[in-house]
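Peer 1: Coordinates for the following, if possible.
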Amino acid sequence: MDDDRAVTTAATPPPAATLPELIDALAASSAPDHEAVVAGDVRMTYAELGARTRDAAKALRALGVDEGDVVALMAPNTADWIPAAVGAMRCGARVDAFNTWAKAYDLEHLLRSSGASVLLLPARVRSTDLLADVRSLVPELDGGSLPGARFPALRHVVVLDAAPSAGTLSWDGLLEQHHGDPEIVEPAGRGAEPAFVLYTSGSTSAPKAVPLCHRHLVENGFHIGERMGLDAADRVWLGSPLFWSYGCANSMMATFTHGATLVLQEHFTAPTAAALLAAERVTAAYLLPTMIDALVTGNAAQVRAIGSLRTGLTIGRPDVIDRAVDDLGIPGICNIYGSTETYGNCCVTDHRMPLARRRTSQGEPLPGVQVRIVDAEGAEVPAGEPGEAQVRGRLTPGYLGDAAANAAAFTADGWFRTGDRLRIEPDGAVAFVDRTGDMIKTSGINVSPAEVEGFLAGHPGVREVLVVGAPHPSKDEVVVAFVVPQDPALLAAELTQYARSRIAGYKVPHLIEIVDELPRTSTGKLVRRDLRSRAAELVAEREAGR
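Peer 2: Okay, the predicted model is just below:
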């Protein structure tokens, strides 16, 4: 398995300029009956996937979706997600992928920021009533009088998994009604246009809208798949959401650009994941450290017995890579570095690199991507020295409607400031060192301290709040909040429940400590770094108690 060096590929990406073109090419290939997607009980060949995307385009065109429109898709990894997304793109629309963990507090910003004309969503995702949250924000829906005052662009709410209720439409009903409509021809020249807009936390109090463009998705996904060693015979498992860049920009594109099969899991649990990996003879798995921990803890022997499982991706410290290889039996697991702004990954270890290198580095930049390491003044540092990583090549064209964020994130000569400290090894691979900013990364998801602070400050019992990240053995970091109460009777448990019922679960503080005051400089400015060690102690104490 191991070579003495990373292997550089001379292969070139498929020529498709857009995602619909890629699906059409696969459907018209010499193997149109090759399985494309497995999602629950639904199995689609590439020919069937192409047909489903064309039917989705007809249904959306009947709702008025045209070139330049925005379709918001808020759904888990079900059989409807990819056909609906690609169908919208056939109409010339972009797809804004919403997080299904979002509560009304989060959803209001997403709808306002996106300007979506159509919202597609299931009525419920497990215990969460998504449609109820939408109705709380769009009261006009009950009267069937869209658009409403708060979201004037929103014309239709379409339910993916249930019969229509007041003001909504049925996705299945639309597909059936418009199946015989004329075919929709994708507008020409859309390779450089956004396919997806994803929402990622930043230093500000609201998630930023990150457009990812068609051709760059094809190119980047292809090169990721090459580093993994994918080909058409592979079966790629994804238990993370498609609405993350790890899903739609990474695993989906790596799979489709190689004509392989994407196996979707709607909701990850270790036992169901282990069973699905075995039943589908999966060869490549997209894993997060928390997933590896859960599988090793409860289902290691079952996963290790899957003889087909040979490669995959994770975001891992050396111990995480060791557990994937030794405990789960995935010898070619790849280590990665990147962000939503860099199309999910910009650096990936080759699956044939020696394990010792995959444990301690995140690989060379992908073809077409450059990484430089700079000091605090912006000057490049010598190889082997740590500094801030900046990336150029395949990047988002910029945050939508946020000139201040773009000025902060991009240099005048086109480099993206990652906010992470890396170093470049003698063999050209990058190695993650630490983060330079305040961003919290929990289970692979960015969480903005400012966003959580802004939310908690809205509680009437809170006078001041400061949020930091603290190390966690399986989640990388967790959110910890320090609160000065307005009301002396305020309890941490009360605030936790307040957050849990109103914001996405990954933003809810892992721990809240009530304090008398927050640390300040001599000029009165709050100092976040002074609380990081205390946060680490609190988390360590809780983990030791378990």
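Peer 1: drop to CA atoms for contacts and neighbour counts, all remaining ones
Peer 2: OK.
Peer 1: Distance from stretch 333-343 to the middle of the chain?
Peer 2: If you compare the mean C-alpha spot of stretch 333-343 with that of the full chain, they lie 11 Å apart, counting by CA atoms, centre = their mean, to the nearest Å.
Peer 1: tell me how far the ends of that stretch are from each other?
Peer 2: End-to-end span of stretch 333-343 (CA to CA, to the nearest Å): 20 Å.
Peer 1: May I see the buried residues of it?
Peer 2: Ile333, Cys334, Asn335, Ile336, Tyr337, Gly338, Ser339, Thr340, Glu341, Thr342, Tyr343 (16 or more other CA atoms under 10 Å).
Peer 1: looking at it, the fifth one is touching Thr349, isn't it?
Peer 2: Spelled out, that is Tyr337. No - taking CA atoms under 8 Å as the definition, Tyr337 is not a contact partner of Thr349, at 9.1 Å.
Peer 1: Overlap of the contact sets of these two?
Peer 2: Both Tyr337 and Thr349 are contacted by Gln362, Gly363, under the criterion CA atoms under 8 Å, 6 or more residues apart in numbering.
Peer 1: for the stretch 201-350 of the chain, what spans make up the strands?
Peer 2: 208-213, 235-238, 261-264, 284-286, 311-314, 332-337, 347-348 (DSSP state E, counting those that start in this stretch).
Peer 1: Format those strands as TSV; extra columns: distance to Asp326.
Peer 2: Putting the strands of the stretch 201-350 of the chain into TSV (distance: least, CA to CA, whole Å) gives the following:
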stretch	distance to Asp326
strand 208-213	36
strand 235-238	19
strand 261-264	24
strand 284-286	15
strand 311-314	13
strand 332-337	11
strand 347-348	20
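Peer 1: which one of the ones you listed lies closest to Asp434?
Peer 2: Checking the strands of the stretch 201-350 of the chain against Asp434 by CA to CA gives strand 332-337 as the closest, at 12.1 Å.
Peer 1: Proceed likewise with the subsequent sequence, for comparison:
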Amino acid sequence: YLREVAGFKAGDRVAIQMPNCLAYPVAVFGILKAGLIMVNTNPLYTPAEMVHQFADSGATGLIAIDLFATKVAEVLPKTAIKTVIVVSIADLLSPLKRLVIRAVQKYVKKMLPPITFTYITFPRALAVGADRIAAGADPKLYAESLDHHSIAALQYTGGTTGVAKGAALTHGNLVANTIQSLEMWKPFLRLGEEVMLTALPLYHIFAFTANLMIFFMAGGRNVLVPSPRPLSNLKTVMLTEPVTWFTGVNTLFAGLMHEPWFKEHTNWQLRGSVAGGMALVPVIGERWEAMTKTPIYQGYGLTETSPVATLNPFQRPKRAAIGVPVPGTDVKFVNAEGQTVPFGEVGELFIKGPQVMQGYWQRPDETARSLSDGWLATGDIAQMDDEGYLEIVDRKKDMILVSGFNVYPNEVEATIAEHPGVIDTAVVGVPDDETGEIVVAFVTKKDQALTEDEVRQHCRKTLTAYKVPRIVVFRDDLPKTNVGKVLRKDLRDEALRVFLERRG
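Peer 2: Presented below is the predicted three-dimensional model:
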């Protein structure tokens, strides 16, 4: 359908915006086999965030869930998108399940907004495409020009600048990282037998590679959960499905262990879990292992590394470590002067390997800052122990990691600064056992009547929920350098103190 009917040409970008559902893997593999480039997009993005990503990527196609048709209608005129395929969460399910789910969505929960733009449904697009194949079209021809250097995906991420940019991941990057990770996992995988619970969103690079790509190659069965929130959404599937593997972030593991139904269940078929996206708090790993009698294996990576760069060996994991480099991956540690430090010393982690991105989409300056002679500067400070295991010491970047999602202070600060009652603002992160970090905003008021809740409400208009400050602190002024740059590092201790006071 994409090539023969919609008229997309090799290299065109098609955005995917949907939660976990059966249509997602079909859309992914369809786009890749068509010789097109997929652009994963968070379905919870605000219209402003959608416009930026669609415009920056140059997307001319969109495969989107019907639940957010109102947002799609708002952004389409501001983009180059010409073709929209609308997906239902019930697509590809059995007729009876489809009927029940659609009825509940439409008449009980009233979740389905009217669709006011031109579109084709996902099942109809599949049917039309099948008709073209029956008429003689050969889909294999679309992939003939592809090689390992052909771009497969634009996976958007930020950086110290806070400007979201697309990491250009090639077919070679994705294939290499899938094989690298599978080689680490293989001794503990029963090919064709495992059942993976996918609660993390597949549009996030961690679940995309770990859950979709690796388990597809391993012949596993994926149980897709559209949303793990509230955590009671996971109760039925975790208690009835024979789940053997589970991927999560610290937040998810911690939350589940507070659920009464989870604590009461003792007959787990789970063989192991893999943590990524954010640092696993050691005590959470210990509690999980005690409760489920299975370990959590921690890994590390970035969007720019497709994402797996290191992973704990499954036969001898270290809880505090992020593991060892996956096969074919080189690492080095560099000091502030750009020199490689001796073994065992702390330095910025650099990574080189077949999974490292081609560069940032249409941003040669950003690419040059991050990539040099194949080495990717991660911005993370780390060290290696005498057994070859890596441990992250600190983050060089000001980026805040909330439940595995990147929050960039500049973006939040820019949003707060738009409020007419604000003079100045600075945003920092403080550690939190549940979410990894929380966002704290410091604000200098222009309007003395301005409240903390008003600042948050203002942010919710244009920012996704996890970017909205949990705490807002008002100050008469902000600490700055002699050239006027806000010293975020001077605010972190105060932010932590305020957070602990409020929590206590």
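Peer 1: before we move on, back to that, name the nearest of the buried residues of stretch 333-343 of the first structure relative to Val478 of the first structure.
Peer 2: Ser339 (18.3 Å).
Peer 1: The closest one -> the second structure?
Peer 2: For Ser339 of the first structure, the aligned residue in the second structure is Leu302 (criterion: TM-score structural alignment).
Peer 1: Run through the residues that contact that match.
Peer 2: If a contact means CA under 8 Å, 6+ apart, then Leu302 of the second structure has Val308, Ala309, Thr378 as its contacts.
Peer 1: The last one maps to what in the first structure?
Peer 2: Read that as Thr378 of the second structure. In the first structure, the residue paired with Thr378 of the second structure according to TM-score structural alignment is Thr418.
Peer 1: ok, its match - contacts?
Peer 2: Residues touching Thr418 of the first structure, when contacts are defined by CA under 8 Å, 6+ apart, comprise Glu388, Ala389, Gln390, Val391, Ala409.
Peer 1: Distance check, it against Tyr343 of the first structure.
Peer 2: Using CA to CA, one gets 13 Å for the distance from Thr418 of the first structure to Tyr343 of the first structure.
Peer 1: before we move on, the earlier item: among the buried residues of stretch 333-343 of the first structure, which two are most distant?
Peer 2: Between any two of these, the greatest separation by CA to CA is 23.4 Å, found for Ile333 and Glu341.
Peer 1: contact partners of stretch 335-351 of the second structure?
Peer 2: Outside stretch 335-351 of the second structure, the residues within contact range by CA under 8 Å, 6+ apart are 309, 329-334, 375-386, 393, 396.
Peer 1: Any of the residues you listed buried? List them.
Peer 2: With neighbours counted using 16+ other CA under 10 Å, the contacts of stretch 335-351 of the second structure contain these buried positions: 309, 329, 331-334, 375-384.
Peer 1: In helices only, show me the residues you listed.
Peer 2: Secondary-structure check on these using DSSP state H: no residue lies within helices.
Peer 1: now, among those, which is nearest to Leu174 of the second structure?
Peer 2: Distances from these to Leu174 of the second structure were compared by CA to CA; the smallest belongs to Ala309, at 12.4 Å.
Peer 1: can you give me the helices for the stretch 251-400 of the first structure?
Peer 2: In order along the chain, the stretch 251-400 of the first structure carries the following helices (DSSP state H, counting those that start in this stretch): 252-256, 270-279, 289-304, 318-322, 355-360.
Peer 1: tell me the most buried of those helices?
Peer 2: helix 252-256 (a mean of 27; mean count of other CA atoms under 10 Å).
Peer 1: What span of the second structure is that helix aligned with?
Peer 2: For helix 252-256 of the first structure, the aligned range in the second structure is residues 212-216, judged by TM-score structural alignment.
Peer 1: which other residues reach the matching stretch?
Peer 2: Looking at what lies outside stretch 212-216 of the second structure - CA under 8 Å, 6+ apart - the contacts are Pro25, Thr178, Ile179, Ser181, Leu182, Met196, Leu202, Arg221, Asn222.
Peer 1: and which of those is nearest to Lys445 of the second structure?
Peer 2: Within the contacts of stretch 212-216 of the second structure, the smallest distance to Lys445 of the second structure is 40.3 Å, found for Leu202 (CA to CA).
Peer 1: Show me what that closest one lines up with in the first structure.
Peer 2: Matched to the first structure by TM-score structural alignment, Leu202 of the second structure sits across from Leu242.
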